[in-house]
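# Would you be able to build a 3D model of this:
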Amino acid sequence: MTEHDKVAAVQPQTLAWVRRHLEAGERILGIEALRGGISAEMRRLTIGTCDGGTRDLVLRSFVDPFSVARAEDALDREAGALTLLPGSGVSAPELVAVDATAEQCAYPSLLMTHLPGRTVLGDEGEGAGDAGDAGLERRVTLLARQLVVIHTLRPAQRPREYEALTTADTVVVPQGADAAAWAAATDVIRRPTPPYEGRFLHRDFQPGNVLFDVPSSGAGEARITGVVDWAQTSWGPTDLDVTHCSTVLAVLHGPAWGQRFAEAYEEAGGVLAADARERQYWQVRDALAFSEDVRAVAQAWQEAGRKDLTARVAEERLDAYVTALMGMPG
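Down below sits the predicted model:
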C-alpha cells in the first residue's frame, strides 16, 4: 500500500481537520489502522516533525450509524477525562482536539497523543504452566493497582451517572448454556439496585484498554504504560469497574482469573461492596451484559491475535463464569 493509499483511508475532510491541529511545518507521513476496537475506527497517524523526526497521534472516529448517534456524549466524556488525567498518576493520552458533532470532520472524531506499549490479551499457550501463570498474575496485579488509582480521582465536575447496560428482559443466553444458572442469574438482577458510594469510573477497564511494556527478559518485569478509551467514564460503584474487568479476564483466560481480579483489587487497597449478595448483584449484572456482545468482542479479539477465542469458546467460558458466580457445579 502506498502512502497515498494509507492517507486516503481517512476522509479528506477529516484529514484537513487533523492538519489544522498539527504544529507549523508538520505533515502526515502515514496512517495505520489499529485493531481490536468495536465501537470506533482507530488510526495511528505518523507525523513528520520540523526537525526531521516523527511522532505519533491517534485518531478515533465513530463511523457506523449506531455509534454516530451516541458519539457526542462519548467523545465529550473522553475529552473531559483526558483533560482531567494529566498529573493524576494515571498515564493516558493527551487531548489534541475533538469534534464531537462532526462539524468539521466527516465523522465525530477525537485526536490524541499516542502512548507507548501494547495490549496483552495472551495467547493459546498462556496460562499453561508456571511461566504463563506468573506473567498473567503479574498483569492482573498491575491492573488491580491501576484501577485503585483511577477510583481515587475526584473530578471538579462529575461525569454522568452510570448506565446499567442490560435488563432481565434483554439477557442473551448462549446456546447450550446452563439454563438453571442463567435463570437464577437473571433473577439476581431483578433485585433492587444495592446502595453504593459513587466513585469516578473508567467503565470499560479491561486488558484491551490497558497498554503494557513486557520486556523480553521476563514477564515479571511487565509494567503499565497507559490506559486508553475513556469514552464511557461514569460515576458509580467501584464494583462496576471491577466486575467488568473480571468478566473479560474470565473469558480471556478462564473463570478463575475473573474471580482472582476482585481479590487483587482488594489486596491493592480497593473497596468493594461488603455484602456478598450485593457483590453478586454487580458481578452478575456485568456478566449478563457481556453476553449481549460476546460474539462481537470475540471477533475483535481474534483480529487482535487471539485466534483460539472463537465465539463458541468465548460463550462457553462466559457460561462457566456465570455458573461459578451462581455457585453451581460447572
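
# all contacts plus neighbour counts: C-alpha atoms, from now on.
Will do.

# measure the residue located most distally from the centre of the chain to Arg27 for me?
What lies farthest from the middle of the chain is Asp51; by Cα atoms, centre = their mean that is 35.2 Å. Between Asp51 and Arg27 the distance is 12 Å, computed by Cα to Cα, to the nearest Å.

# Over to Arg35?
Applying Cα to Cα, the value for Arg35 to Arg27 is 24 Å.

# any chance you could map the strands in the stretch 1-150 of the chain?
Along the stretch 1-150 of the chain, counting by DSSP state E, counting those that start in this stretch, strands occupy 27-34, 41-48, 54-61, 95-99, 109-113.

# could these go into a markdown table alongside distance to Leu211 and mean neighbour count?
As requested, the strands of the stretch 1-150 of the chain are exported to a markdown table (distance: least, Cα to Cα, whole Å; neighbours: other Cα atoms under 10 Å):
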| stretch | distance to Leu211 | mean neighbour count |
| --- | --- | --- |
| strand 27-34 | 13 | 17 |
| strand 41-48 | 15 | 20 |
| strand 54-61 | 14 | 21 |
| strand 95-99 | 17 | 20 |
| strand 109-113 | 14 | 23 |
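
# Can you add distance to Gly176 and give those back as CSV?
CSV is the format used below for those (distance: least, Cα to Cα, whole Å):
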stretch, distance to Gly176
strand 27-34, 34
strand 41-48, 33
strand 54-61, 37
strand 95-99, 44
strand 109-113, 40
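
# what ranges do the helices span in the chain?
Using DSSP state H, the helices of the chain run over residues 3-8, 12-20, 65-68, 71-84, 130-150, 179-188, 238-253, 255-267, 276-291, 294-303, 311-325.

# Any chance you could list what contacts the first one?
If you take Cα atoms under 8 Å, 6 or more residues apart in numbering as the criterion, helix 3-8 is touched by 15, 29-32.

# which of the residues in it are buried?
Within helix 3-8, the residues that count as buried by 16 or more other Cα atoms under 10 Å are Val7.

# Sequence B follows; please return its structure for comparison with A:
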Amino acid sequence: MRWHGGHHDEAAAVRPLTLAWVCRHLDVGEQVIRTEALHGGITAEMWRLTIGTRDGGTVRDLVLRTFVDPFYLERAEDWLNRETGALTLLAGTDVPAPGLVAADPTAAHCEYPSLLMTHLSGRTVLDDEGLQTRVPLLARQLVEIHALRPVERPREYVALTTADTVVVPKGADEAAWAAAIDVIRKPRPPYEGRFLHRDFQPGNVLFDMPSSRSAGARITGVVDWAATSWGPADLDVAHCSTNLALLHGPAWGQRFAEAYEEAGGVLAAAASERLYWRVRDALASSEEVQLVAQAWREAGRTELTTRAVEERLDAYVTALMNALG
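Down below sits the predicted model:
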C-alpha cells in the first residue's frame, strides 16, 4: 500500500469525532497542539499530530491514519486489524516499527476507520544518490523481518495478479512479456513460509541521513504493516526489487536480490522458482504504474512520468526473462 496525500486539502482539519477519539488516548494533561497533513501515499489520509502538555512541557508526535476513500473503505477493517496485530507483535522485537496507540477499525468512534501510532524519526529517501549505501541496509532489514517467528501466523499471502489482468505497456517487448505471462500461468512453486511485510519498498522505509552524502545512513523505521502475510521470502524480495527497478533502473532490481543473500537471506534454490516470484511481482505492478508514478512525482521525482516508469518496467521484465528465463 502506498500513502496518497492527494485526496485532501492542506487546509482540511482532522475531523471532530476523530480528534475527540485521539484526545481520549492521550496522557492526562496532554492535548493536540498542531496537526499537519502528510503527503505521498495512495490509500489513506495521514496526519502528523504534535502533542503537548498544558504547562508547555514535553512535546511528542503521533501519526493518525484515516481511510476515507470509498474504494479502500471496504478493506479498511481487515487492513487495520492486520496492522494492529503486526504492530503488537513487532513491539517486542528489534524491527523499528511504529508503536500502536489505538485503533478504530470499524469506525465505532471516529468518522472513518482510523489508526493512531507513534511517530518515527527519519524520512523516506527516493533519490538515486547514495543508493549503493542504502540497498544493503534495506536488504539487512528485510532479512531481520523474515527471521521473525510469530506465535500466531498472519494469514497467507494474496497474489492479486493473474495472467489475464496483466497490462502490457505500449511498445513493450511482446515476446518477453508473453513468456513472462506464461511463467505465472504455471502452478506456484513450493516454498517455506516466512513472516512477510508484503509492501517492503523504499516508500515504506525511513532513513536517518546524517549528511548530504549517505555515509552513516541508517534505517529508523519500517511503516505500513497492513498487508502483513505468511509466504515465501522471495515474494517480499521480488516486491522491493520491482520498486527499485522502477525508481532507479532495472539493474537495481537484480542487485537487491543479491544484497538480500549477502545479508544472509535465503531465496528459492532453483532459477525457475526465483523467476516465478520475481515475474509475478513485476507483472502485478503493470496494473498500477500510473498510481505509483504519480505518488513518486508528488514525492519529488518529477521526471518519473507514467511513460518513463512503463519503459523501466518493460526493461526490467525483459532483463528478468533473459537472466533467469
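
# TM between them?
Overlay of the two chains. TM-score (TM-score structural alignment, normalised by the length of structure 2): 0.94; 314 aligned residues with a Cα RMSD of 1.4 Å.

# Of all the helices of structure 1, which one comes closest to Ile224 of structure 1?
Each of the helices of structure 1 was scored for nearness to Ile224 of structure 1 using Cα to Cα, and the closest is helix 130-150 (7.0 Å).

# Buried residues of that closest one, list them for me.
135-137, 139-148, 150.

# what does it rub up against?
Residues from elsewhere that reach helix 130-150 of structure 1 (Cα under 8 Å, 6+ apart): 89-90, 125-127, 200-202, 205-207, 219-220, 222-224, 241, 261, 264-265, 268-270.

# Pull out the buried members of those residues.
For these, buried by 16+ other Cα under 10 Å: 90, 126-127, 200-202, 205-207, 219, 222-224, 241, 261, 264-265, 268, 270.

# List the contacts of the most centrally placed residue in structure 2.
Geometric centre of structure 2, nearest residue: Asp199, 3.7 Å, by Cα atoms, centre = their mean. Contacts of Asp199 of structure 2 were listed using Cα under 8 Å, 6+ apart, and they are 1, 224-225, 227, 236, 239-240.

# In these, which residue is surrounded by the most others?
Cys240 (27 neighbours; other Cα atoms under 10 Å).

# Alignment lookup: that one to structure 1.
Cys240 of structure 2 maps onto Cys245 of structure 1 when the alignment is built from TM-score structural alignment.

# Same question for Ile145 of structure 2.
Alignment note: Ile145 of structure 2 maps to Ile150 in structure 1; criterion TM-score structural alignment.

# for Ala91 of structure 2, same thing?
Using TM-score structural alignment as the criterion, Ala91 of structure 2 maps onto Pro86 of structure 1.

# Equivalent analysis for Thr306 of structure 2, please.
The equivalent of Thr306 of structure 2 in structure 1 is Ala311 (alignment by TM-score structural alignment).

# again, but for Pro154 of structure 2
In structure 1, Pro154 of structure 2 lands on Pro159 (TM-score structural alignment).

# Hmm, Thr233 and that match touching each other?
Yes - between Pro159 of structure 1 and Thr233 there is a contact at 6.5 Å, judged by Cα atoms under 8 Å.

# Please identify every residue contacting each of the two.
77, 200.

# Neighbour count for those two, which is higher?
More neighbours surround Thr233 than the other of Pro159 of structure 1 and Thr233, with 24 against 19 (other Cα under 10 Å).

# out of the helices of structure 1, deepest packed?
helix 238-253 (a mean of 25; mean count of other Cα atoms under 10 Å).

# For the counterpart of Ser286 of structure 2 in structure 1, which residues are in contact?
For Ser286 of structure 2, the aligned position in structure 1 is Ser291, judged by TM-score structural alignment. Each residue near Ser291 of structure 1 by Cα under 8 Å, 6+ apart is listed here: 171-174, 315, 318.

# ok so, going back, adding distance to Ala131 of structure 1, write the contacts of helix 3-8 of structure 1 out as CSV.
Output for the contacts of helix 3-8 of structure 1, formatted as CSV (distance: Cα to Cα, whole Å):
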residue, distance to Ala131 of structure 1
Leu15, 45
Leu29, 40
Gly30, 38
Ile31, 36
Glu32, 33
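
# In these, find the pair that's most separated.
Farthest pair in the contacts of helix 3-8 of structure 1, by Cα to Cα: Leu15 and Glu32, 13.6 Å.

# Give me the neighbour count for the equivalent of Asn322 of structure 2 over in structure 1.
The pairwise alignment with structure 1 assigns Asn322 of structure 2 to Gly327, based on TM-score structural alignment. Neighbour count of Gly327 of structure 1, defined by other Cα under 10 Å: 10.

# Quickly note the distance from Gly327 of structure 1 to Ala185 of structure 1.
Gly327 of structure 1 sits 10 Å away from Ala185 of structure 1, going by Cα to Cα.

# for Glu316 of structure 1, same thing?
Glu316 of structure 1 is 16 Å from Ala185 of structure 1, by Cα to Cα.

# Next: Asp308 of structure 1.
With the distance defined as Cα to Cα, Asp308 of structure 1 ends up 27 Å from Ala185 of structure 1.

# for Glu278 of structure 1, same thing?
The value you get for Glu278 of structure 1 to Ala185 of structure 1, if Cα to Cα is used, is 13 Å.

# ditto for Leu142 of structure 1
Using Cα to Cα, Leu142 of structure 1 is found at 30 Å from Ala185 of structure 1.

# ok, back up a step: format the helices of structure 1 as JSON lines; extra columns: distance to Thr119 of structure 1.
Shown next, in JSON lines, are those (distance: least, Cα to Cα, whole Å):
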{"stretch": "helix 3-8", "distance to Thr119 of structure 1": "23"}
{"stretch": "helix 12-20", "distance to Thr119 of structure 1": "25"}
{"stretch": "helix 65-68", "distance to Thr119 of structure 1": "23"}
{"stretch": "helix 71-84", "distance to Thr119 of structure 1": "19"}
{"stretch": "helix 130-150", "distance to Thr119 of structure 1": "11"}
{"stretch": "helix 179-188", "distance to Thr119 of structure 1": "31"}
{"stretch": "helix 238-253", "distance to Thr119 of structure 1": "13"}
{"stretch": "helix 255-267", "distance to Thr119 of structure 1": "17"}
{"stretch": "helix 276-291", "distance to Thr119 of structure 1": "20"}
{"stretch": "helix 294-303", "distance to Thr119 of structure 1": "11"}
{"stretch": "helix 311-325", "distance to Thr119 of structure 1": "19"}
